[in-house]
Each structure stands twice: as structure tokens, then as C-alpha cells.
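>>> Sequence first, then the predicted structure:
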Amino acid sequence: MIFEMTIQFRVSDIDEGQKFYEELFQRKPDFVPHEGFAEWEIVPGNWLQVAEGIPTVGSGPLRLGVTNIEAAKQRLLDKFNIEDFEVHSRKEVPVKWGTFSDPWGNRLGFFEYLDKGEEQERITELLGDKKEMY
């Protein structure tokens, strides 16, 4: 039985990497077990580990659900020196999405449900009373 998930991205400078991901998630890491490593529980049971090391360019994408993709995109463009990215949609796909890279080449992205009722159901199902934490 699989019940949790972690994914690890490597960054060449842990201090800069931690700052980037603190700003992306708008909070400090949930777990820093030792130097050169930080971890965020993005949603219950799903963790992103950021470790100092040689980045694997082009890894991912790790796509994160947001309630407003344009606002999330603009916040990143305003805050970081990342390349502008396109938001895509297709009639048969229930979300719109966009992909970008962190400063070390790790691929990330956002997605937003088109049906806001479905979006709210997923948020409640996944986060329950913990919505304010994430």
C-alpha cells in the first residue's frame, strides 16, 4: 500500500534554494534534519525535498494545484528571475496548466481547475480543516 510521496530536487546552493522554495510555498520548511537539506509537506502526505547537490536539469515537472494560475504566475514573475511561461488549456482537459523552471533547471508547474465547484471539493477532500496551513 502506498500512502505518502516525496520528490527531491537538487540545488547547487541550499541557501538560495531554500529562499526560492520558501517564497514559492510562502512559508518556512516543515523539516530541516541536517545541513544541505530542507523539506516541505506540500499537502498532507506529499513532500518536496530540496537538497544541495548537482541539479538534474529538466527533472519534473512537479505541478502544484492553485486556485488562480494567473495570480500565482504573476507572483513568480514579479519575485524571481524566471522565464515567462504560457498557460495552456484544451477543451477536453478539466484544468489549465503552465510549466516553468526553478533557477537550477528543475521543472515545476501550476494547474487550476476550470470547474470551481470541483476545485472546492478537491480542496475539502484533501485538506479538510487544514486548509489554512497550505
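Yep, it's here. Numbering: from 1, shown residues only.

>>> hey, let's count contacts and neighbours off CA atoms from now on
OK.

>>> any idea which element the most centrally placed residue in the chain lies in?
The centroid of the chain falls nearest to residue 64 when counting by Cα atoms, centre = their mean (4.5 Å). Counting by DSSP states H and E, the element that carries residue 64 is strand 62-65.

>>> quick revisit: and the closest residue in space to the residue nearest to the centre of the chain that isn't next to it in sequence, how far from residue 86?
Distances taken as Cα to Cα, 6 or more residues apart in numbering put residue 110 closest to residue 64, at 4.7 Å, once the chain neighbours are dropped. Residue 110 is 11 Å from residue 86, where distance means Cα to Cα, to the nearest Å.

>>> Neighbour count: these two, which is higher?
When neighbours are counted by other Cα atoms under 10 Å, residue 110 and residue 86 differ, and residue 110 comes out ahead with 23 against 12.

>>> here's the one I want to compare it with:
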Amino acid sequence: MTITNALAGIAVEDIGEAIDFYERLFGRMPDARPINDVAEWKTPGGGWIQVFTDADRAGASALTLVVDDIAEELGRLSLHGIVPVAKAIGDFFKTAKFRDPDGNQIVLSQPQHGTY
């Protein structure tokens, strides 16, 4: 199999509340709203993050975002009222774990120098 791209899906109960959170997380409005219950953000690498209404699965999604400077992102997010529920430094990555309003897990991950 040759994978050329990826789409991450995050199930939420209230799309309006979720869009507010993810706009603050990503620092911008969605790149697409293909239908009322869906918002999408494109990543610089070409992938997409799709937030969609699915009350039965809301809160069970997980997303990891690789960032260049986790300290910078933590500072920016704190200005928007988004604070991590946990932080860790390992041999290969620095990470910060967040929860969206539905409880979905979002992890920011910065590779340690020389490991990526």
C-alpha cells in the first residue's frame, strides 16, 4: 500500500462549541465547511483534520500534532485559555496533552533534537 495523504477525524457532540475550540487551537478559522456538521483544517504537509458531529462517538477520538516549538505553542494556547492536562519529556519527544470540550485527546509533540 502506498499512502499519499491522511485525514484525521474527530467526533464531537456540538459542532459550534468544537469549532470555537479548534479555531483557538489552530489559530485560524476552518479551511472548509463542506456541510453544516463538518469543519476541516488543512495541515502544511497536505493532510486534513476533520471535526464532525457524531454524538455516539464524541469524546473517543485522539489526535497527535507534531510541532516545531512546543514551548511557543503552549504560550500561544494559554493566551486563548487552552492549557494542557499533562506534559512530559521523554528521550524522543516533548509532549503536552489536551482535552477538547467533548474529552477528545489532542497531543502536541515536539521531537527531541537529533531524533527526527
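Ah, there it is. Note that this is a predicted model, so its numbers are computed, not measured.

>>> quick revisit: residues that sit against both of residue 110 and residue 86 of the first structure, list them.
Residues touching both residue 110 of the first structure and residue 86 by Cα atoms under 8 Å, 6 or more residues apart in numbering: 98-99.

>>> quick one: the lengthiest helix in the second structure to the first structure mean distance?
Counting residues, the longest helix found in the second structure (DSSP state H) is helix 15-26. For helix 15-26 of the second structure, the mean deviation from the first structure after alignment is 1.2 Å (mean Cα distance after the TM-score superposition for the first structure).

>>> Now that helix: buried residues?
Within helix 15-26 of the second structure, the residues that qualify as buried are 15, 18-19, 21-22, 24-25, counting by 16 or more other Cα atoms under 10 Å.

>>> after it, next one along is what?
Per DSSP H and E, the helix or strand that comes after helix 15-26 of the second structure is strand 38-42.

>>> Can you spell out which helices and strands pack onto that next one?
strand 48-53 (3 or more Cα pairs under 8 Å, 6 or more residues apart in numbering; DSSP states H and E).

>>> Now do the strand it packs on: which elements does it pack against?
strand 7-12, helix 15-26, strand 38-42.

>>> What about the counterpart of residue 89 of the second structure in the first structure, how many residues nearby?
In the first structure, the residue matched to residue 89 of the second structure (TM-score structural alignment) is residue 89. The local packing of residue 89 of the first structure (other Cα under 10 Å) involves 15 other residues.

>>> Residue 89 of the first structure reaches residue 97, doesn't it?
Yes. Counting by Cα atoms under 8 Å, residue 89 of the first structure touches residue 97, with 6.7 Å between them.

>>> Report the buried residues of the helix or strand that contains residue 123 of the first structure.
For residue 123 of the first structure, the element it lies in under DSSP H and E is helix 116-127. Within helix 116-127 of the first structure, the residues that qualify as buried are 119, 123, counting by 16+ other Cα under 10 Å.

>>> distance between it and the chain's centre?
Helix 116-127 of the first structure has its C-alpha centroid displaced from the chain centroid by 18 Å (Cα atoms, centre = their mean, to the nearest Å).

>>> and if you look at stretch 8-21 of the second structure?
11 Å.

>>> how far away is residue 2 of the first structure from residue 74 of the first structure?
For residue 2 of the first structure relative to residue 74 of the first structure (Cα to Cα), the value is 35 Å.
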